[in-house]
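Sequence and predicted structure are below.
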Amino acid sequence: MEQNRQYTVKELIGRFLPYFKPYYKTLCLDLFCAALTTICEMILPLIIRQITNTALQDIALLTVRMILGLGFLYFVLRVIDSIANFYMADMGHVMGAKIETDMRRNAYAHLQQLSNTYFNNTKVGQIMGRITNDLFEVTEFAHHCPEEFFIAGIKIIVSFIILAGIHLPLTVMVFVFVPIMTVVCRIINKKMRSAFIDQRHQIGELNAKIEDSLLGQKVVKAFTNEDIETQKFEEGNQKFLGIKSYTYRLMGLFSTSTRVFDGLMYLTVIIGGGFFMKYGVILPGDMVAYVMYVSALIATVRRIIEFAEQFQRGITGIERFVQIMDADVEIFDEPDAQDLENPKGEIVFDHVSFEYPDDHNTVFHNLNLKIRAGEKVAIVGPSGGGKTTLCNLIPRFYDVSGGKIILDGKDIKKLTLKSLRRSIGMVQQEVYLFSGTVFENIAYGKPGAAYEEVREAAKRAGADEFIQNLKDGYDTYVGERGVKLSGGQKQRISIARVFLKNPPIIILDEATSALDNESEYAVARSLHELAKGRTTLTIAHRLSSIKNSDRILVLTEEGIVEEGNHDQLMERGGIYCQFYRMANEIK
């Protein structure tokens, strides 16, 4: 499903309503309190009307008992109103915050299930904006949306009933403006929603730009391109200003149009009510009640107007949330998937074809390959030949377009993702360390591992010595993405992580190509130790590191064009031999 598909308000409300289900008791009590506060507010004009009409009829009828009785009634109503209002402000907002939390949890859980294709085509800044800033608006929306519309409904209906009971023609004259105002507001609201969508998208673009620039700040400084980055940011910033200015213009139009209708309603009461009172059709107290109820009605309309911006922000946030939730989960467990038990590591590519699902770029077609359990296989070939893609198909980072991959005699699509990926360890050229300590990053390979297990894994990876020399040893903070460590240190920590995981299958994706000679030697020893007794697939540009592989595959756009060990391929004098000689000439 398209990430930027637009939904109707009805669809979005329908998707949002189920989030109220766990809190329906809180919502019902919140709406009950809203009804109490509304009723308390609407009784005041009746009290004033009663006092005014009684006094005009005969001042003697306005007794102390009546005045104190009505005063006591109003006091009780204000106490009820205060208690109800406190509950609405407290538990109503907490309910909204809980709904926001539930939505963010669901969005994050769904993101964890999405395939590499989604993340390849979506900026991280946009994703972060959707699950943080956009959902901030949901707290207020979840609380105020049902509350404000419920209160407005009660006020409009009750006001109409009471005023119609006083004088129906004047009531109809006043209320005739309500449907007209509703239509005008709806037209402007539609434009406001579009503007808010653009605003949210642009702030996501700004977030993505800031993240990209800050993460690449070393490159920016190295090329002295600070001015260029500032200019790029300013272009986005000015675009955001333009969108926001247009939004405020619409809001101004919205507010002005409602003020015009306010004036027309008051004008109707003044002229119509004045004539009706002049000819004795309504009493002065009735006129006072009319003014108070129309004031209350207009105040309600103004609250809805003020809420309109919040409503649009909330709806926009819900829409961007729904777009995440509707992103297709392309890689998932089949209904009959089973856990992989006691994996040995035999891998078979059976007539496998693959093309990327987003651009349909074909990588290989009808590929056949068998890797025996415990065999060390190296894959070489020109860039774009599909080496990394082939390895990414084994843990199902992508699904094959045709054919099947078989692990220990079972189609990997018939295995649960968790058990499949638990059986595979990956060491990549681009090491990702999480912001935290050395210990936490190694322990990521086996959550809950004891200190002794982590240290043993580090020793086997050749990392224990340098870790002990760090300022705080295993408790040393590595910085964001491990920036405080060298490339070789980060790589050995990632290898220690795989040692701790202890999988039967290892995939080494150019694990040493970005290292200096000294670091490469240290990491190569760690990788040699890691590969013992395991099925190992190695992708390498430095061919000297794979000379001792059991089998070397040369993968090109035509598929596997050469196969054999180092000596056999050198004797053949084909592509591998050319690559190897070119590498030696470069040295």
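Happy to help now that I have it. Numbers count the residues shown, from 1 in each chain.

From here on, just use CA atoms for contacts and neighbour counts.
Noted.

what's stretch 449-464 in contact with?
The contact list for stretch 449-464 (CA atoms under 8 Å, 6 or more residues apart in numbering) reads 439, 442-443, 465, 489, 492-493, 495-497, 499-500, 522-523, 525-527, 529-530.

Would you mind listing the buried residues in it?
449, 453-464 (16 or more other CA atoms under 10 Å).

So for this protein, the centremost residue is which one?
residue 131 (3.0 Å; CA atoms, centre = their mean).

what's the spacing between it and residue 320?
Computed as CA to CA, to the nearest Å, the residue 131 to residue 320 distance reads 9 Å.

Show me how to select, in ChimeraX, the buried members of the contacts of stretch 449-464.
A single ChimeraX command selects the buried members of the contacts of stretch 449-464 (16+ other CA under 10 Å):
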select :439,442,443,489,492,493,495,496,497,499,500,522,523,526,527,530
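
try it against this one:
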Amino acid sequence: MKAKAFDIRLFKRILEYTKPYKMRFNGVVIFAISLSIFAALRPYLLKQTVDGYIQTEDSHGLLGYIALMGIVLLLEVFSQFYFVYWANWLGQDIVKDIRIKLFKHILSFRMKYFDLVPVGQLVTRSVSDIEAIARIFSQGLFMIISDLMKMVVVLGFMLYMNWKLTWIVIIAMPILVFFTRIFQRKMQVAFEEVRTEISNMNTFVQERVTGIKIVQLFNREAIESEKFKGINNKHKTAWIKTILYNSIFFPIADIISSLALGFVVLYGGIKILNGDHFTTFGDLFSYTMFIGMLFNPLRQIADKFNEMQLGMIAANRVFEILDTQDQIQDTGKKVAPVFEGAISFKNVHFGYIENEEVIKGIDLTVNAGDTVAIVGSTGAGKSTIINLLNRFYEINSGTICIDNENIEEYTLDSLRKQIGVVLQDVFLFADTIYNNITLNSSAITRDQVYEAAKEIGVHEFIMSLPDGYDFDVKERGVMLSSGQRQLIAFLRAYVSNPSILILDEATSSVDTYSEELIQKATETITKGRTSIVIAHRLATIVNADKIVVMDQGLIVEQGTHTELINKESGYYKNLYESQFNNNLTQN
């Protein structure tokens, strides 16, 4: 949906966020009114000074009026300060509330949403678009209100002082309004284009920086630089349009304002020289100030309206995300207890894309306390089982039960707390090892972390690092090897004390030393709890209570290692022997 310059419904929705700050909102309006009154008083006092005291050479009265003008100026400065300060303060409070709401909403989306929407786009919405909304209040709305009030008050003073001269000014105003409206329409389109190009640039940069290893490994630096150059040029072109429109409009506005002033001075001067007393020198002096105060706000309103348009476009984009309902339906009423761990999949069908099933009606039973290994070729649907058990995705049909209870009956939060997952691609935050283990949970103490680390055999490894548990692993854990990151993931899962544990390719692509530690950690954390192990390296799962073999979304074999290896021409037997022979060849 394209944002409108004056989308009333969108504007009202933005104003809803001012309700918690009603007193400050009203204060800004009051200071805007007082600012317009004090600003308009200065030229009027100047007229009184010229006509009443300078021409009559009344030095005593002149000093008194100058002192009065000084007091009015101080009051204007006072009003200006609080008006600007409170308007910006209000804007920042509002975007703080919107940003928190937006981030919380994004965190609630199901995984399918993140499969389709670029991360860079979400970053743009959460950061730069939110800041643009702040400018609605700091540079847009209240500035426009202030300028309009100033224009009304100034026009009132001008009509009161000399309505004949004022008509010259009033006739010129529709011409400026006409050009202002054209300018606003052009700028609305230009700003929409600017926001789109900023989003594209953020997405491109975020992806390339995240995948910098791939870029450098495949010597893509020059190619990616050329691509970025093209995107950057589009961004520049979009901004040049706004610069062009500004370069055309503001000189036109200045010319119209100058011509109006010239006609006023010319007409009033001729009348005074001809002895016509409908105007005075004081009028001409004050009108030179009044015209600037009348036309400059109108000229600035166009500029401030640009800020409003930019903010409205950004708000429209942010509200599109806030209005997106792509969450897993958390309709469960039961709080998941400590599970015994019996799991069953009954005729489960699922596909990431409509009409393309990845899981094709599987039936699977896992007894409480058992260790079940799931094996199969890439794309067989092994990792999808994890996503479905955690309810990251909704199944198309069938049921998934834990302890004979449909998992949809449990609240999402309590369900996921009872399931611990160790993934192949471990993600660590740019933080300390301790915080990456506890994920800043206050329920887990440092002593508990130390004890758990000793139990699974990783305490010595962590203590060997600089600062031990307070070692900063940097972004995505780059200061650690893949095996070390895997060990941290094991400890993270263990300290959460889940009822069910899932290990997804947890021992692949690690060094021999790390693998030994991981094997020990695996034995410790799987003891006494239901565990699902997904692995390519079949030698690591020969002792599993059950091995489930998957192919193309179907379960093709089930049984113990001994049962499956003795099955003539069996899928698992062929897979195991092929892997075993490859290892012999490599050795």
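All right, it came through fine. Note that the coordinates shown come from a computational prediction; the quantities given were computed from them, not determined experimentally.

Could you export the buried residues of stretch 449-464 of structure 1 as JSON lines, including secondary structure?
Below are the buried residues of stretch 449-464 of structure 1 laid out as JSON lines (DSSP: H, G, I helix; E, B strand; the rest coil):
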{"residue": "449", "secondary structure": "coil"}
{"residue": "453", "secondary structure": "helix"}
{"residue": "454", "secondary structure": "helix"}
{"residue": "455", "secondary structure": "helix"}
{"residue": "456", "secondary structure": "helix"}
{"residue": "457", "secondary structure": "helix"}
{"residue": "458", "secondary structure": "helix"}
{"residue": "459", "secondary structure": "helix"}
{"residue": "460", "secondary structure": "helix"}
{"residue": "461", "secondary structure": "coil"}
{"residue": "462", "secondary structure": "coil"}
{"residue": "463", "secondary structure": "coil"}
{"residue": "464", "secondary structure": "helix"}
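
need those in JSON lines with distance to residue 53 of structure 1, can you?
Converted to JSON lines, those look like this (distance: CA to CA, whole Å):
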{"residue": "449", "distance to residue 53 of structure 1": "82"}
{"residue": "453", "distance to residue 53 of structure 1": "88"}
{"residue": "454", "distance to residue 53 of structure 1": "86"}
{"residue": "455", "distance to residue 53 of structure 1": "89"}
{"residue": "456", "distance to residue 53 of structure 1": "92"}
{"residue": "457", "distance to residue 53 of structure 1": "90"}
{"residue": "458", "distance to residue 53 of structure 1": "90"}
{"residue": "459", "distance to residue 53 of structure 1": "94"}
{"residue": "460", "distance to residue 53 of structure 1": "95"}
{"residue": "461", "distance to residue 53 of structure 1": "93"}
{"residue": "462", "distance to residue 53 of structure 1": "95"}
{"residue": "463", "distance to residue 53 of structure 1": "92"}
{"residue": "464", "distance to residue 53 of structure 1": "92"}
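
Out of those, which comes closest to residue 541 of structure 1?
residue 461 (21.8 Å; CA to CA).

Aligned to that closest one, what sits in structure 2?
Counting by TM-score structural alignment, residue 461 of structure 1 lines up with residue 456 in structure 2.

same deal with residue 255 of structure 1?
The alignment partner of residue 255 of structure 1 in structure 2, by TM-score structural alignment, is residue 250.

With adjacent residues omitted, what lies nearest to its match?
Sequence neighbours aside, residue 299 is the residue nearest to residue 250 of structure 2 in space, at 7.3 Å (criterion: CA to CA, 6 or more residues apart in numbering).

Show me what that neighbour lines up with in structure 1.
Using TM-score structural alignment, residue 299 of structure 2 pairs with residue 302 in structure 1.

and that match, what element?
Following DSSP states H and E, the helix or strand that holds residue 302 of structure 1 is helix 284-325.
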